[in-house]
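**Student:** The amino acid sequence is not available; the structure is as follows:
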């Protein structure tokens, strides 16, 4: 079967499984799935079909493979197919895209380690058929090694199917901005953003290698079939640039626009900035519901620089929204309706205002005093993300409980742990405290990329615990209302976590049943499908699914907040809690109690500012957006979305 015919059939399959729509804006075929699990299984099915077809033809199947978080679920599904359905990899030859340089194979951060952990150790592929760039090649031999790697691909007939992820710089493999259209396998210097994105895996950006070996753009483009995976909001902007933008070395993934058999497989978050998703009224006719109307009017305000009540008919007509205007009758009616909707999200009473008409308020007035359960994935997300609302709930007399879902121990640096251990030794009444001395020695002698001992992890967990208690006491919460769940999925000692298990859900269900909350607050960050915030949210969702038949759940509302990096869009917000300048300062002080997470925190991402700075900036900008829409002028605003279960 010719490649173009095969691609057509694959497109049909993806259209059946996902959401595909061709528009004049898009230059690369893409399919959108409701979540990364479904998308990954569909991709795994295509790979399996290719392997089986090649087996029937008596041919080898050459796969180009990627690393990172994006393909993990694809590999999990392929392993499942091998174990449960007998899918054999005996005819498969693989070539990996890249490897850090220098990097030893035994290093847990190496892509050699990654591929064997996630795929090769669990299937029947022949070891001699596995090819991963060697990160230990001597520097004076590296150029010739890259030429040989390229030749091996060619000698095996080229790559039948190339799996790709995409970095926020638009890199594929490690082809960073500036990479040439005809580049081949070579060494390359990594972009700062690429290194920052990898920092969490290396426990800090200083530990991330500055160079790598990568297949080139030309190498990738020679593949007969290319599938690029992208999951989460943090990939949405680069996906838009790649699919809709001009071909440019500044965004190397745009070179794929010239490949005739490429599909981008996306989840809804990664696709959220595409024109047909983000602003569908610019593409064609829309079915206007309340959600889309709200999004469009807020967008129109931002585009025109006008407040809601200043929009006129011409603004709607000139920006693809004439059909919305026709449905409502006039801009005046539309504007009033939208202004009232946004205004009604604002409340200084996040637990509901006593003895008040709550018809147009985001929260119920009854019961007057609510039991509130705030879930915090890490031991500082509560104050970073909703410290002002937290303070309001306490001062307004609600029974506030905090549940820290994980210990957060791996985010404590060794030098921070050493400081506490040495203080403990000096304070110890024992002349020879063997336990603490051993602890200090374990920290001092720890080698790079080695998982902490259980004792050191316990110390780091205690540091986070005591910092949390200092912050909650400062905000007026009694210690008995502070709960440290230490969910087992997190307690691996390394970056890679275990899947959610029965014990995790059991712990979550118990705390909810014990407290019987009227309100639950939880982190709604969905950017990383494998991140701790996402897993912690899934733990809540699974628990609520189990408990929803309980009578107390009939009176329980769930509010989602976002973390230090993002905020809800204005049209998404169901409750906006304004903060005075004094409350902004109080929130800052609460964050300061988490001293181990200040001054060069390990999991900082690409934003070098401290968490309190990010939080204040985010809250201030949300308030500014409300002001620009013509509403009241506040110092800062924390935002929440209600989740209906």
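**Tutor:** Sure, I can see it. In this text, all values refer to a predicted model and were calculated from it rather than measured experimentally.

**Student:** From now on I want contacts and neighbour counts done on CA atoms only, so please keep to that.
**Tutor:** Fine.

**Student:** Let me know the secondary structure of residue 374.
**Tutor:** Going by DSSP: H, G, I helix; E, B strand; the rest coil, the secondary structure assigned to residue 374 is strand.

**Student:** Roughly how far does it sit from residue 391?
**Tutor:** 12 Å (C-alpha to C-alpha, to the nearest Å).

**Student:** When these two are compared, which one has more neighbours?
**Tutor:** residue 374 (24 against 21; other C-alpha atoms under 10 Å).

**Student:** Was I right to think that one contacts residue 394?
**Tutor:** No - between residue 374 and residue 394 no contact is recorded; they are 11.8 Å apart, counting by C-alpha atoms under 8 Å.

**Student:** so what sits against both of those two?
**Tutor:** residue 400 (C-alpha atoms under 8 Å, 6 or more residues apart in numbering).

**Student:** Provide a list of residues in contact with residue 66.
**Tutor:** Residue 66 touches 96, 97, 98, 163, 164, 165, 173, counting by C-alpha under 8 Å, 6+ apart.

**Student:** Rebuild the residues you listed as TSV, extending it with neighbour count.
**Tutor:** As requested, the contacts of residue 66 are exported to TSV (neighbours: other C-alpha atoms under 10 Å):
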residue	neighbour count
96	22
97	27
98	28
163	25
164	25
165	23
173	27
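
**Student:** of these, closest to residue 465?
**Tutor:** Checking those against residue 465 by C-alpha to C-alpha gives residue 165 as the nearest, at 36.5 Å.

**Student:** gap between that closest one and residue 186?
**Tutor:** 19 Å.

**Student:** Check residue 645 too.
**Tutor:** Distance from residue 645 to residue 186, by C-alpha to C-alpha: 51 Å.

**Student:** Between these two, which has more neighbouring residues?
**Tutor:** Using other C-alpha under 10 Å, the more surrounded residue of residue 645 and residue 186 is residue 186, with 21 against 11.

**Student:** Touching, that one and residue 218? I think so.
**Tutor:** No - in this structure, residue 186 is not within contact of residue 218 by C-alpha under 8 Å, at 11.5 Å.

**Student:** How about the contacts made by the nearest residue in space to residue 482 that is not next to it in sequence?
**Tutor:** Excluding its sequence neighbours, the residue lying closest to residue 482 (C-alpha to C-alpha, 6 or more residues apart in numbering) is residue 402, at 4.9 Å. The contact partners of residue 402, taken as C-alpha under 8 Å, 6+ apart, are 373, 374, 375, 376, 481, 482, 483.

**Student:** and here's the other structure:
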């Protein structure tokens, strides 16, 4: 990591040809942690510079999951490097309306918890739109907010995130370039994305107070950040697309000092990342050749083996033909690579030549450990493969990493309590507890955290469903491990950072089972971040085993699955497991065992479909893409990418 005093966003410039599709300066970092570090450094450098000049540093601040690590670093700089915020004035972008400042959903509370309570800023220098005003007071309040910004000389650095609709602040599609701070109505997509924070879309406010696009554009410097695969499509539109009101972030192309700061995943749809052969000469390695050939095949709607020299030449890949020799050679190589990813034996086929297969033939049977971040991710994302592993005689274990208790509707608890009340009529102590829980739920306010008892009951509901799915799939109940990792157990959408205890629980299970293969969720577009944390925990536990020199872990294959929120790209898949119609039906039945998530999940994300519908369609789409590339036709497929130890 860089020293605090360095200029963090200074980079060796890329050549103009490489950036010819990009209309906003764009900086790509390996991960959001490094990207956040550099943004925090620029802010800290500004604060120090203004202090030396005896001036105020005026910051425009954002909320949401994107800037939280930036705030963590600023707090760290204050505590460890003595960075003072006494000369800092802040203006927040927005606030829900109506919203009480002390609500768990308010941005006042968010900013206090993430930043202001931990630094030496003067409270009089903090400005956050007031969501508790009457509607009649808002117009004057917004005019005053604009005036306050002007009175301190304007915003020096404005920090932004980007919404899935391309909104900045709460400036939804249709916002004017010249709009100022005002009351707005929230787009349904924005409300749907916020539903998890409010425990249901029906609890999300329909309006908000927001700085306008014009207000933002008057900032002297703008840094807009985006993390994760889920933001990649809208980032590409904002950076490379035409300026239009339907994507407000495209207005930033007009700004003279605006930078997009991305992690690798959020940059994945940019032309120079996704199809680099369209912008510059490439160093053609095996992976890039495979990616390019698949892209060309799908673009032209031709099977891989039908691509011609002219096809490659006309789509920016003439240098590849010149290097390799002919389209036929490229096509056959890529076709064979794709063919070798397909296997009906995810645990390895015994007594077979495994030199061209994704998994080893021996040992057989294997101990297979499937990590499931939530109690249903295993069957949603790789239910067909799980069934295949069981059917082929492997010793399958499932580790449910979190309880999933916040994703259970209150009515489910009441339904189970009704059953338990009838069964335990003579148990006065339980009857008393049941009455207390029902009383709490009857008076519970929207978005209010559950009591510990309710959290426990909801966790038990999901545990029972997971066990039912295991039984249906043929996994012995004793092979179901409920880890209940502590980072998750807050009762709120916001979780604690992963801890040593989380890693130790995972390390102990790995050491106990010593699996031959591990399956883990690489579905990192999970909007709540749980999948990402769960994967980090697994990697840290594996790294500890590697550091200790455990021989078994070096011989263990780690396969990453997706399916709940997204799917691997075909070019990335290293194992594709076909699923026939019968097994597809079995997979769906296993998902149905999770009755509390059926019909309407608590946190559906931005996809209206039920999880079984998403999984079925993604699996069928994967099979269809393989078929269109010239592979054999299958009903459905689940794809995996192997994680390779360094």
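**Tutor:** That came through, no problem. Model, not experiment: these values are computed from the prediction.

**Student:** aligned partner of residue 214 of structure 1 in structure 2?
**Tutor:** Aligned by TM-score structural alignment, residue 214 of structure 1 pairs with residue 210 of structure 2.

**Student:** Pretty sure that match sits against residue 181.
**Tutor:** Yes - using C-alpha under 8 Å, residue 210 of structure 2 is in contact with residue 181, at 5.4 Å.

**Student:** dump the residue contacts of the counterpart of residue 169 of structure 2 in structure 1.
**Tutor:** Superposed on structure 1 with TM-score structural alignment, residue 169 of structure 2 falls opposite residue 173. Residues near residue 173 of structure 1 by C-alpha under 8 Å, 6+ apart: 66, 97, 98, 164, 165, 166, 214, 215, 216.

**Student:** nearest to residue 573 of structure 1, of these?
**Tutor:** Using C-alpha to C-alpha, the contacts of residue 173 of structure 1 come closest to residue 573 of structure 1 at residue 166, 29.6 Å.

**Student:** Am I right that the closest one is in a helix?
**Tutor:** No - counting by three-state DSSP, residue 166 of structure 1 is not part of a helix but coil.

**Student:** what number of residues lie near it?
**Tutor:** Neighbours of residue 166 of structure 1 (other C-alpha under 10 Å): 23.

**Student:** For it, which residues are in contact?
**Tutor:** By C-alpha under 8 Å, 6+ apart, the contact list for residue 166 of structure 1 reads 172, 173, 228, 229, 230, 235, 253.

**Student:** so which of these comes closest to residue 524 of structure 1?
**Tutor:** Ranked by distance to residue 524 of structure 1 (C-alpha to C-alpha), those are led by residue 235 at 16.9 Å.

**Student:** Mind checking what secondary structure that closest one has?
**Tutor:** Residue 235 of structure 1 ends up helix, using three-state DSSP.

**Student:** And for residue 145 of structure 2?
**Tutor:** Three-state call for residue 145 of structure 2 (three-state DSSP): helix.

**Student:** again with residue 560 of structure 2
**Tutor:** Per three-state DSSP, residue 560 of structure 2 ends up strand.

**Student:** who's in contact with it?
**Tutor:** Counting by C-alpha under 8 Å, 6+ apart, the residues that residue 560 of structure 2 touches are 519, 520, 521, 522, 640, 641, 642, 643.

**Student:** which ones are touching whichever residue in structure 2 pairs up with residue 330 of structure 1?
**Tutor:** Alignment note: residue 330 of structure 1 maps to residue 326 in structure 2; criterion TM-score structural alignment. Residues in contact with residue 326 of structure 2 (C-alpha under 8 Å, 6+ apart) are residue 309.

**Student:** how far away is residue 326 of structure 2 from residue 405 of structure 2?
**Tutor:** 56 Å.

**Student:** hang on, the earlier thing: nearest to residue 617 of structure 2, of the contacts of residue 560 of structure 2?
**Tutor:** residue 640 (16.6 Å).

**Student:** Specify, as a residue range, where the strand or helix carrying that closest one falls in structure 1.
**Tutor:** Element membership for residue 640 of structure 2 (DSSP states H and E) is strand 636-643. Mapped onto structure 1 using TM-score structural alignment, strand 636-643 of structure 2 covers residues 636-643.

**Student:** same thing with stretch 44-52 of structure 2?
**Tutor:** With TM-score structural alignment as the criterion, stretch 44-52 of structure 2 aligns to 48-56.

**Student:** mean deviation of stretch 533-544 of structure 2 from structure 1?
**Tutor:** Once fitted to structure 1, stretch 533-544 of structure 2 is off its aligned match by 0.4 Å on average (mean C-alpha distance after the TM-score superposition for structure 1).

**Student:** And the contacts of that stretch?
**Tutor:** Contacts of stretch 533-544 of structure 2 (C-alpha under 8 Å, 6+ apart): 373, 401, 498, 502, 503, 504, 506, 507, 520, 521, 522, 553.

**Student:** circling back to that earlier point, out of the contacts of residue 166 of structure 1, flag the one nearest to residue 149 of structure 1.
**Tutor:** Distances from residue 149 of structure 1 to the contacts of residue 166 of structure 1, taken by C-alpha to C-alpha, are shortest for residue 173, at 14.7 Å.

**Student:** Check the separation of the first and last residues in stretch 305-323 of structure 2.
**Tutor:** End-to-end for stretch 305-323 of structure 2, by C-alpha to C-alpha: 19 Å.

**Student:** One more: stretch 95-110 of structure 1?
**Tutor:** Using C-alpha to C-alpha, first and last residues of stretch 95-110 of structure 1 are 15 Å apart.

**Student:** Report the distance from it to the chain centre.
**Tutor:** 24 Å (C-alpha atoms, centre = their mean, to the nearest Å).

**Student:** Please work out which residues outside that stretch touch it.
**Tutor:** 62-66, 111-114, 130-137, 153, 173-174, 201-202, 209-215, 449.

**Student:** List the ones among those residues that fall in strands.
**Tutor:** Counting by DSSP state E, the members of these that fall within strands are 62, 63, 64, 65, 130, 131, 211, 212, 213, 214.

**Student:** Just the buried ones from those residues?
**Tutor:** Neighbour-count burial within those applies to 62, 63, 64, 65, 130, 131, 211, 212, 213, 214; the criterion is 16 or more other C-alpha atoms under 10 Å.
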